[in-house]
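In: just coords:
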């Protein structure tokens, strides 16, 4: 783990294929932190919500970027991935549709996570 302090990093991705560099940056930072031993919570909102569906992250392409599916896998196996309740509902995505390990939660849970002690948050 980085340093001696246990910290949580909450990363909110607000973009998907509509803004690929911003999307890839959010996933890259989340996966890098998770691989370094940081407790990571990745929130997918807006167009990034689509990536909670099986196979969707594999369709994302950005030159010189790590494959999104691999980055998502790192976070899913070492941290938490959450799809925004309203964003999922607007896309007709329900709990039975998402990848194993993904939860659907709303603003109250997000606020609770980012307000916890020793937590940092980033929004992309």
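Out: Done, it's in. None of the values given here were measured: they were computed from a predicted structure.
In: when you work out contacts or count neighbours from here on, use the C-alpha atoms and nothing else.
Out: Noted.
In: now do the contacts for the spatially most central residue of the chain.
Out: Central residue of the chain (CA atoms, centre = their mean): residue 42, 2.9 Å from the mean position. Contacts for residue 42 were tallied using CA atoms under 8 Å, 6 or more residues apart in numbering; they are 10-13, 27, 30, 75, 79-82.
In: for residue 106, see how far away the closest residue to residue 62 other than its chain neighbours is.
Out: The spatially closest residue to residue 62, leaving aside those adjacent along the chain, is residue 20, at 6.8 Å (CA to CA, 6 or more residues apart in numbering). For residue 20, the distance to residue 106 (CA to CA, to the nearest Å) stands at 24 Å.
In: and if you look at residue 58?
Out: Counting by CA to CA - residue 58 and residue 106 are separated by 26 Å.
In: what do you get for residue 82?
Out: According to CA to CA, residue 82 stands 9 Å off from residue 106.
In: and these two? Which one has more around it.
Out: Set residue 82 next to residue 106 and count neighbours by other CA atoms under 10 Å: residue 82 wins out with 22 against 13.
In: next up, a second structure to put side by side with the first:
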């Protein structure tokens, strides 16, 4: 049975350590050969837009843009439907490779056999 990791990040610049930790864990899991699905919700929703991750900075942490690029290259990145709507973000605004999906898709991913869900 293949293991997978579903990570929901709810924090953005409002809680930089928690935010960066989610992206770091996602990139580390991918580097370890684990399938990763990263969900951007709440204030992390802004990182689905071009340039936003590059603006984020946290001392002694890998650049968020590098971590996001790693997840986009080898995993899946999803922006929460409701979170996007609340911020007037549309599919046309997104970084290439980011999709918009809602709770049914999240639930489907987290209940898949072998999946582990983490929320930051």
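Out: Received the coordinates, thanks. Note that this is a predicted model, so its numbers are computed, not measured.
In: could I get the TM-score for this pair?
Out: Here the TM-score for the pair of chains, by TM-score structural alignment, normalised by the length of the second structure, is 0.98; 120 aligned residues with a CA RMSD of 0.7 Å.
In: just give me the match in the second structure for the residue nearest to the centre of the first structure.
Out: Alignment note (TM-score structural alignment): residue 42 of the first structure maps to residue 38 of the second structure.
In: residue 14 of the first structure now?
Out: So residue 14 of the first structure corresponds to residue 10, using TM-score structural alignment.
In: mind listing what its match touches?
Out: Counting by CA under 8 Å, 6+ apart, residue 10 of the second structure touches 19, 40-45, 119-120.
In: among those residues, which are in strands?
Out: 40, 119 (DSSP state E).
In: using PyMOL, define a selection of the buried residues within the contacts of residue 10 of the second structure.
Out: In PyMOL syntax, the buried subset of the contacts of residue 10 of the second structure is picked out as below (16 or more other CA atoms under 10 Å):
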select buried, resi 19+40+41+42+43+44+45+120
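In: of the contacts of residue 10 of the second structure, closest to residue 1 of the second structure?
Out: Closest approach between the contacts of residue 10 of the second structure and residue 1 of the second structure, by CA to CA: residue 119, at 22.8 Å.
In: residue 5 is in contact with that closest one, correct?
Out: No - Residue 119 of the second structure lies out of contact with residue 5 (CA atoms under 8 Å); the separation is 10.7 Å.
In: for the longest helix anywhere in the first structure, packing partners?
Out: The residue-count maximum for a helix in the first structure (DSSP state H) belongs to helix 20-35. If contacts are counted by 3 or more CA pairs under 8 Å, 6 or more residues apart in numbering; DSSP states H and E, helix 20-35 of the first structure sits against strand 8-13, strand 39-44, helix 68-78.
In: one more time with 6 Å, if that's ok
Out: helix 68-78 (3 or more CA pairs under 6 Å, 6 or more residues apart in numbering; DSSP states H and E).
In: in the second structure, what residues pair with the helix it packs on?
Out: Going by TM-score structural alignment, helix 68-78 of the first structure sits over residues 64-74 in the second structure.
In: restricted to buried residues, select the contacts of residue 42 of the first structure in ChimeraX.
Out: The following ChimeraX line selects those of these that are buried, judged by 16+ other CA under 10 Å:
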select :10,11,12,13,27,30,75,79,80,81,82
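In: out of the contacts of residue 42 of the first structure, which is nearest to residue 37 of the first structure?
Out: residue 79 (9.4 Å).
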